[in-house]
Structures are given as structure tokens and as C-alpha cells.
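Novice: Requesting a structural model of the entry that follows:
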Amino acid sequence: MSIERIGSTERMSKIVKHNGTIYLCGQTASAPEWDITEQTERCLAKIDALLEEAGSERNKLLSVTIYVRDMKDFAAMNAVWDAWVADYEKPARACVEARMARPDLLVEFSVIAAQ
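Specialist: Below you'll find the predicted structure:
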């Protein structure tokens, strides 16, 4: 059983690959002036880059869990998400409201993909 860890620190790995499955660490993007649209766009761009680094792509997403700080942002986040997945196979998805690690974080994505 082979497990490959990419971008590891003392706390976590950026990417973990095991048995043809890719796990990404939680993806956030924040600045005090960024709204949910900007944060979502930046998170999804980071996911694209990590998938490429791991040897995968958007069409191979298996599951995505989205954490939003406030469900009032659900529609705006979904508008960005829907455009991002429009031309691709859709993953299983869950979206929950959650307390974030910092007040400026409005959204976080947890991603599992096939290699």
C-alpha cells in the first residue's frame, strides 16, 4: 500500500495520494476586503492548481464538502461554483454552515478526486 504526501508540514499535507484517490487539504482564500464571490473564485483556482499538481483534473472530482461561514452567502457561492462545474461531471457535494478558524474566512473547500 503506497501513500504519497505532497507539500507536507508538521501539521498536514497539501495533497495525499492513495490507491488512485487524491485528497486535498482544506482550501481557503481570504483578505478582509474579499467577499464570498472573490473568496470562492480564488479557492476554486487553488483547487485547479492542486489537482494539476496531483495529476488530476476538475472532471475527476469525486466529492466536495463546502463550509460557509454564513448561509446568507450560499446563493452567491453557488453562482461561482455552478459556473466552475458547468462543463464538467459533477461530484457528490455537501455544503454546511460552519464556524471558521478566522473571522475573514467566508468559505472553505474539502476535495477528494480520482487520479
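Novice: Going by C-alpha atoms from here, please, whenever you check contacts or count neighbours.
Specialist: OK.
Novice: pretty sure residue 31 contacts residue 102?
Specialist: No: using Cα atoms under 8 Å, residue 31 makes no contact with residue 102, being 10.7 Å away.
Novice: quick one more, to check against the first:
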Amino acid sequence: MIERMHTGTRMSKIVKHNGVVYLCGQVGAGETVAEQTRDCLSRVDALLQEAGSSREKILQAIIWLADMDDFAEMNEVWDAWVPEGHAPARACGEARLARDTLRVEIIVTAAI
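Specialist: Sure thing, here's the model as predicted:
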């Protein structure tokens, strides 16, 4: 069974299937990449909780940065957020994001 939550015309914010939760890409508010990353991860936390999961159960994270020069600043926030011993498989790359003001987008897959 597939369960979709917060479904619109284009996407669902949460999709659950076979004990796995898939989140749509999350972006955050703020001027700096650190502010946007913190806000984005707060949104991830809320969606994971709603789906019956948590950051300790993240299997994979895909991170898109508008500029790889922001890699170290984003990683400072990320490293403080990920629980010790629970680092997921992760990829990070540079991409043109949906709006010019966005500097980071994070996509998460987690176990329930």
C-alpha cells in the first residue's frame, strides 16, 4: 500500500511505502545558507515526525546547493543536526534551484 500525505497536483510532501518514507525536496527561509539549512532541516524534522519516523532513521539524503562555495557552511549546520552514529548515505551537488533566493534544497528518504 502507498500512502500519500499533503498531496497536491504536482507532488506529495510525504509518501510512505513498505516501511519507507520519502519526503519531497525541502527548502528553507533565510538570507544565508546556514539559516536556510537550519530552517530546511526543521521542516524535515516535522515531516519525519508526522510520517512516524525521525532523523535517526534517515537512510539517504540528497542535498542541492546553488553554489558549492556554500558547502562548508551548510555542512556545519548538517553535522550538528545529524545524531552521532546515524549519518545517512548522502550526496551533495550544485544545481540551479527553483528560485534565485534559494541556496539549499534537501531530499530525504527514511525508514519508518
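Novice: Can you pull the TM-score for these?
Specialist: After superposition, the two chains reach a TM-score of 0.97 (TM-score structural alignment, normalised by the length of structure 2), with 112 aligned residues with a Cα RMSD of 0.9 Å.
Novice: Now do stretch 37-56 of structure 2: everything it contacts.
Specialist: 13-14, 16, 21, 23, 26-30, 74, 77-78, 81-83, 86, 104-106, 108, 110-112 (Cα atoms under 8 Å, 6 or more residues apart in numbering).
Novice: Burial check on residue 39 of structure 1, number of neighbours?
Specialist: 23 (other Cα atoms under 10 Å).
Novice: same question, residue 83 of structure 1
Specialist: Neighbours of residue 83 of structure 1 under the rule other Cα under 10 Å: 10.
Novice: And it? What does it align with in structure 2?
Specialist: Residue correspondence to structure 2 (TM-score structural alignment): residue 83 of structure 1 is matched to residue 80.
Novice: quick one: its match and residue 57 of structure 2, what's the gap?
Specialist: Going from residue 80 of structure 2 to residue 57 of structure 2 by Cα to Cα, to the nearest Å gives 16 Å.
Novice: cool, residue 31 of structure 2 as well?
Specialist: Counting by Cα to Cα, the separation of residue 31 of structure 2 from residue 57 of structure 2 is 29 Å.
Novice: Could you do residue 89 of structure 2 as well?
Specialist: As for residue 89 of structure 2, its distance to residue 57 of structure 2 is 11 Å (criterion: Cα to Cα).
Novice: hang on, the earlier thing: neighbour count winner among residue 31 and residue 57 of structure 2?
Specialist: Applying other Cα under 10 Å to residue 31 of structure 2 and residue 57 shows that residue 57 carries more neighbours, namely 18 against 11.
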